[in-house]
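Engineer: A structural model of the following input is requested.
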Amino acid sequence: MKHYEYIIIGFGKGGKTLAADLAARGKTVAMIEKSNEMYGGTCINIACIPTKLLIHHAKKDSQLKNEKSEYYRSAIEDKNKTIAALREKNYKTLADQDTVMVYTAEASFVGTNQVRLKSTEETLDLTADYFIINTGSEPVIPPIDGLKEADHVYTSTELQQVAELPEKLIIVGGGYIGLEFAVMYANFGSEIIVIDSASDFMENDDRDIAEEVLKVMQDKGISVVHGSKATAVSNHESGGIEVTLEFDKGKELTETASALLLATGRKPYTEGLELAKAGVEVDDNGAIIVDDYLRTSNRQIWALGDVNGGPQFTYISLDDYRIVRDQILTGGSYSLAKRKNVPYSVFIEPVLSHVGLNEKMAQEQNINYVVATMPAANIPRTKINNQPNGLLKALVDPETKRILGCTLFSAESSEMINTVRVAMEADLPYTFLRDNIFTHPTMSEGLNDLFKKFDGKLA
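Structural biologist: Next comes the predicted model:
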């Protein structure tokens, strides 16, 4: 029976980075990935990178509507080619290490320090001193009648593999994944209907931001149906799909489309791991329970990334790696308790980015704040790039003058939000961004004007 110092289950961002780090220090590592289509993890293969590639192509397609089907097909081909190259690079990064063995197989625990690997070729048992679980997440499939029998029903992973552009796409789910796909496919030329079970669009966001996003989406021809859920689907005689919608007051409506996208969230992926045999506990949502140092109930096992129930971002998986790396290599003290102000970006058009508190959160937590807003069109750069849509918003503590949070719905906000986060992490007052020297003409210099608006409010 082969023994390793470390066994990592799942080729995701945190796990693969830790494997390379351990190998560089001469540690023996087994990397186990069940699919040769997932070397490198979710982000590279089915999430961040492929979707952003398609979003990039979709923007270029806005002037090519007469050739939209062929253009979409070429965008899918380009995405597939790029992802294949990245996947191969990730595989070689580990497989070429002398102390790393990559196994393509399904893993399940048979004891506290032993796993069984099953592949099409063989069954093999391995033992290790320590284990890291980095198996990511999988789509949540809602209970809709007829789902298994209907054609043209896809998850976000599956739709990216379809080379034919749907003329009309119904998206079940008004969350960020659903909105990204809505804008992407609208830009490619599809007719889009978003089925949103919430009564308020983007219910966790401030109303002024949500209303601005909705306006931009409606200008693109995207229809958002609030307070509704899909209860049944079936194949339509036209070759597409028929969807029955039910509203809060009992009303029903039927819509037909070329395809249906299920964008109803993701859940931790632990299927087949037999965690109980390793003494690893999970919560009611199926997430592996971890402490602030990402150790599970079995102290020899850590869990990184989506599978531990934290924010589902690849950069969080990378930060999880830092927590575990510090424990293994330096005995460091970095932990979840020290992680604050996690930013995120939603790649609609323009991009929606956020860090810290919004007004809704501050009110719920009874935190005193002062708010400032500014139209994105006030930034000179928007006249150059012809991207005037959007709204910038920030919250400041009136006593300390520290930044509590910021939401940027504007072009290039995915870069700008990182600057705001650095100021927050450094515990700097809002005046730091008000007076910072930014190059011109850039979107970032809009932060000067946004934070200058606090002067009169905080005098």
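Engineer: switch to C-alpha atoms for all contacts and neighbour counts from now on
Structural biologist: Fine.
Engineer: now find how far off-centre stretch 340-355 is within its chain.
Structural biologist: For stretch 340-355, the separation from the chain centroid amounts to 10 Å (computed by C-alpha atoms, centre = their mean, to the nearest Å).
Engineer: let me fix that, I meant to ask about stretch 382-399.
Structural biologist: 23 Å.
Engineer: please name the nearest non-neighbouring residue to I288.
Structural biologist: Sequence neighbours aside, V282 is the residue nearest to I288 in space, at 4.3 Å (criterion: C-alpha to C-alpha, 6 or more residues apart in numbering).
Engineer: right, and that neighbour touches I289 too?
Structural biologist: Yes. The criterion here is C-alpha atoms under 8 Å, and V282 meets it with I289 at 5.1 Å.
Engineer: neighbours of E67, how many?
Structural biologist: Using other C-alpha atoms under 10 Å, E67 has 12 other residues around it.
Engineer: any idea how far it lies from G240?
Structural biologist: When C-alpha to C-alpha, to the nearest Å is applied, the distance between E67 and G240 equals 22 Å.
Engineer: what's the lengthiest helix in the chain packed up against?
Structural biologist: Counting by DSSP state H, the longest helix found in the chain is helix 68-95. In this structure, helix 68-95 makes packing contacts with helix 13-24, helix 42-46, helix 48-60, strand 100-104, judged by 3 or more C-alpha pairs under 8 Å, 6 or more residues apart in numbering; DSSP states H and E.
Engineer: and these: which comes nearest L447?
Structural biologist: Closest approach to L447 among these is made by helix 48-60 (25.2 Å; C-alpha to C-alpha).
Engineer: next one: the closest one to chain centre, how far?
Structural biologist: For helix 48-60, the distance to the chain centre is 14 Å (C-alpha atoms, centre = their mean).
Engineer: what comes up buried for that helix?
Structural biologist: 49-51, 53-55, 57-59 (16 or more other C-alpha atoms under 10 Å).
Engineer: now the other sequence, so there's something to compare against:
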Amino acid sequence: MDEIAREKSVDPASVEIWFADEARIGQKNKITRLHGEARIDGTGAVTITKGADKGSYSCTRILIATGSHASSLPGVEIDEKRIVSSTGALALTKLPKKLVVIGAGYIGLELGTVWARLGAEVEVIEFLPRILPGMDDEIAKKFLAIAKRQGLSFRLKTAVKSAKASKTGVTLSVAPANGGDAETIEADVALVSIGRHPAVDGLGLEQAGVALDERGRIKVDARFETSLEDVFAIGDVINGPMLAHKAEEDAVAAVEMMAGQPGHVDYALVPGIVYTAPEIATLGQSEEALKAANTDYKKGVFPFAANSRARAQGHSDGFVSEFFNFFTKKR
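Structural biologist: Predicted structure coming up:
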């Protein structure tokens, strides 16, 4: 890839076009867009406290779908310039010579592999002894080998103690997760990808009577309704995995039930996808979860190396695993 393409890897104009298209789709479906920071004042009452459409509004129902924010670590302050979240990593205007990724989960590996393909030296630091926590161990081990071949380096079982930004880069202090001497790492940019938390601050939820759980998520019932009548919530702000596919299914079911129609989400059928190259997709329980539950299952594996098309395209690294019950045929 030439230098111009590398430096223009994220084009702000393309993002603006996407938002404009989204606005046109909303208008076509008779959706009125109001811009600003909103607060819920009670059932059917919303106040936009700051922004172009500042004022008080009334409605029949409220659906909270504010998503989530990137979490950080003690001693690591995200400034979106040198120490960035996924948002800042997508807005970098210059290719970093070295990128340190803190956290080897979905987002860290997705963006780490992107910047590695663009030519950056990428080092991934993970507190746990493996990458992709919660995903099938066989997949995690396979992708670790693939990522290393793509040029990424990994420090597993390593804790980040601090990260300090300067005008020229970032200085990180790291140490073994089980204790030991600290070590200094220098990088141009550090990406913090240790997880996310619900974006509920400033919504006035507690004052309005909307109950939260111990992790700051909005409590909802089977209809996605909160403790406040006719106020609903979906996606990252409620319990469950913070996945786009899950949030989409939540939204469809919630709106169907608001309209008096039957709505249901089978979370066992919501996929988990890591947008790396190659992509990783899972559906249902992992092999570790099946073993832990003493579930009777059989396993089938098909390697892409045995597929002619995959070999012809040079994409023979992957495989498909399937777990099923021999008698019930349930997968």
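Engineer: helices along the stretch 51-200 of structure 2, start to end?
Structural biologist: Using DSSP state H, counting those that start in this stretch, the helices of the stretch 51-200 of structure 2 run over residues 86-89, 106-117, 137-149.
Engineer: which one of those helices lies closest to H69 of structure 2?
Structural biologist: Proximity to H69 of structure 2 (C-alpha to C-alpha) singles out helix 86-89 among the helices of the stretch 51-200 of structure 2, at 9.5 Å.
Engineer: where does that closest one end up in structure 1?
Structural biologist: The aligned range for helix 86-89 of structure 2 in structure 1 is 156-159, by TM-score structural alignment.
Engineer: so how far does that stretch sit from its counterpart in structure 2?
Structural biologist: Stretch 156-159 of structure 1, aligned to structure 2 and superposed, deviates on average by 0.9 Å (mean C-alpha distance after the TM-score superposition for structure 1).
Engineer: what's next to that stretch, contact-wise?
Structural biologist: With C-alpha atoms under 8 Å, 6 or more residues apart in numbering as the contact definition, stretch 156-159 of structure 1 has outside contacts at 46-47, 261-263.
Engineer: output the residues you listed in JSON lines; the columns should cover neighbour count and distance to K118 of structure 1.
Structural biologist: Converted to JSON lines, the contacts of stretch 156-159 of structure 1 look like this (neighbours: other C-alpha atoms under 10 Å; distance: C-alpha to C-alpha, whole Å):
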{"residue": "I46", "neighbour count": "18", "distance to K118 of structure 1": "24"}
{"residue": "A47", "neighbour count": "17", "distance to K118 of structure 1": "26"}
{"residue": "L261", "neighbour count": "22", "distance to K118 of structure 1": "32"}
{"residue": "L262", "neighbour count": "23", "distance to K118 of structure 1": "30"}
{"residue": "A263", "neighbour count": "26", "distance to K118 of structure 1": "31"}
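Engineer: got JSON lines for those residues, with distance to L245 of structure 1 too?
Structural biologist: Formatted as JSON lines, the contacts of stretch 156-159 of structure 1 follow (distance: C-alpha to C-alpha, whole Å):
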{"residue": "I46", "distance to L245 of structure 1": "29"}
{"residue": "A47", "distance to L245 of structure 1": "28"}
{"residue": "L261", "distance to L245 of structure 1": "14"}
{"residue": "L262", "distance to L245 of structure 1": "14"}
{"residue": "A263", "distance to L245 of structure 1": "16"}
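Engineer: from T282 of structure 2, how far off is the residue nearest to K299 of structure 2 when sequence neighbours are not counted?
Structural biologist: Closest residue to K299 of structure 2 apart from its sequence neighbours, by C-alpha to C-alpha, 6+ apart: F323 at 4.7 Å. F323 of structure 2 sits 11 Å away from T282 of structure 2, taking C-alpha to C-alpha as the criterion.
Engineer: and if you look at T49 of structure 2?
Structural biologist: Counting by C-alpha to C-alpha, the separation of T49 of structure 2 from T282 of structure 2 is 41 Å.
Engineer: who's more crowded, the two?
Structural biologist: Counted by other C-alpha under 10 Å, T49 of structure 2 and T282 do not tie: T282 has more neighbours, with 18 against 15.
Engineer: need the counterpart of the more buried one in structure 1.
Structural biologist: Under the alignment (TM-score structural alignment), T282 of structure 2 pairs with H354 of structure 1.
Engineer: about what we covered before: and the helices and strands packed on helix 68-95 of structure 1: which comes nearest I209 of structure 1?
Structural biologist: So among the helices and strands packed on helix 68-95 of structure 1, helix 48-60 is nearest, using C-alpha to C-alpha, at 21.6 Å.
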